[in-house]
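Colleague: After the sequence you'll find the predicted model.
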Amino acid sequence: MGQPKTVGVQDMQVRTARAQDAAGIARLCVDNGRDPWPAEAILSTADKLVVVAVAGAQLVGIAKTHWHEDAHGIAPAGHYLGGVIVDSSWRRYGIGQALTSARLAWIAARSQRAYYFTNKRNDSSLRLHAKFGFVQIAASEEIRTVRADDGDSKLVLFEAIL
């Protein structure tokens, strides 16, 4: 999927995901080697935000938050940034940053802290989240029942004060 010549990143907008985005979200997941998100996972609730980046009629990015009511191992209770997926032909245009900014603004209206975790080798994620003031607070082979994708790395847990 190449970037359309008539639509550029200047036309991109971030908004809350809608039920009619399901097909575009599924395509984006599959195109990036991920399992499609189930229909109930794409709709926001009082405790969860799902946002999409749209350029023209094309869905070019998705991201979500998670609310964890209870602490789990080294992971505190609170609002967590979930996965970000950006269409490969739209990367390096600030879409991940725009999706993260929207989610953090939503969390800031509800909490003074936000969390996220990633594989310690995920340089793109580490650089992106450092821009928002995230600092490492822990590391483990498993966080909230998630293990590192590569099987031999650790996950790192970060916190930002909002």
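Modeller: That came in fine, so what should we check first?

Colleague: CA atoms for contacts and neighbours, from now on please.
Modeller: Will do.

Colleague: Now do the strands in this protein.
Modeller: In the chain, the strands defined using DSSP state E lie at 12-16, 50-55, 58-68, 78-86, 113-119, 135-140, 142-143, 146-147, 155-161.

Colleague: Would you mind giving these as TSV with distance to residue 129 and mean neighbour count added?
Modeller: Shown next, in TSV, are those (distance: least, Cα to Cα, whole Å; neighbours: other Cα atoms under 10 Å):
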stretch	distance to residue 129	mean neighbour count
strand 12-16	18	18
strand 50-55	17	23
strand 58-68	14	22
strand 78-86	10	20
strand 113-119	9	22
strand 135-140	9	16
strand 142-143	18	18
strand 146-147	19	14
strand 155-161	9	20
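
Colleague: hold the first one in mind and look at this next one:
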Amino acid sequence: MSTELKAAVRPAISSDIARILDVEAQAGRPLPDPGKLAAAIDDDARLVLVAGTRGTSDVGGFLGWGKTHFWGFDEGTAPTGQYLGGLTVRPDYRRNGIGTALTQARLDWIWRRAPEAWYVVNASNLASIELHRRWGFAEVARASRFHTTTFDGGVGILMRAARPK
């Protein structure tokens, strides 16, 4: 696919968990724990979103998902705050605006709650780093670990963006 899609983004519900796991499997990623996904969906301090093609709710229309995470304590250079969590788009729909739509919706949610958003990324994930620069994310620190996140290759980047004025 090469044209930007208009994705319908909405909060996830428990019946979306199987579809989320399917997207992760299609992307070749380790499957998240369904119980932890369910807990995240039910947690008022977090947001789990799903994206689909407009007007569809079947598995074929399910394109990706993303989440946020709230860290309630400082750990090293990683402060307390609202963080963008993982995001996965079906491989056959990447580079079509799905990740952008999911990221914008997650940031809108965070910025209604906090003056800044945080994000950690593997230093080798240049596509993700570049994507997040459009929202003003800038590097704050590098480390092998931020909170519970470790990185293949051993280096991660902590990034921060301020809520737009």
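Modeller: Alright, I've got the coordinates. Since the structure is predicted, the reported quantities are computational estimates derived from the model, not experimental observations.

Colleague: related to what we said a few turns ago, and the strands of structure 1 as a markdown table, adding distance to residue 34 of structure 1?
Modeller: Listed next are these as a markdown table, based on distance: least, Cα to Cα, whole Å:
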| stretch | distance to residue 34 of structure 1 |
| --- | --- |
| strand 12-16 | 21 |
| strand 50-55 | 16 |
| strand 58-68 | 12 |
| strand 78-86 | 9 |
| strand 113-119 | 16 |
| strand 135-140 | 23 |
| strand 142-143 | 19 |
| strand 146-147 | 15 |
| strand 155-161 | 19 |
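
Colleague: wait, which of the ones you listed is closest to residue 25 of structure 1?
Modeller: strand 58-68 (7.1 Å; Cα to Cα).

Colleague: any idea what sits nearest the corresponding residue of structure 2 for residue 128 of structure 1, other than its immediate chain neighbours?
Modeller: Correspondence of residue 128 of structure 1 to structure 2, assessed by TM-score structural alignment: residue 131. Spatial nearest neighbour of residue 131 of structure 2, chain neighbours left out: residue 100 (7.8 Å); criterion: Cα to Cα, 6 or more residues apart in numbering.

Colleague: Map the one you found onto structure 1.
Modeller: Under TM-score structural alignment, residue 100 of structure 2 pairs with residue 97 in structure 1.

Colleague: so that match touches residue 128, yeah?
Modeller: Yes: using Cα atoms under 8 Å, residue 97 of structure 1 is in contact with residue 128, at 6.7 Å.

Colleague: Run through the neighbouring helices and strands of the helix ranked longest in structure 2.
Modeller: Ordering each helix of structure 2 by length in residues (DSSP state H) puts helix 98-111 first. Under the contact criterion of 3 or more Cα pairs under 8 Å, 6 or more residues apart in numbering; DSSP states H and E, helix 98-111 of structure 2 touches strand 7-11, strand 48-53, strand 62-71, strand 81-89, strand 116-122.
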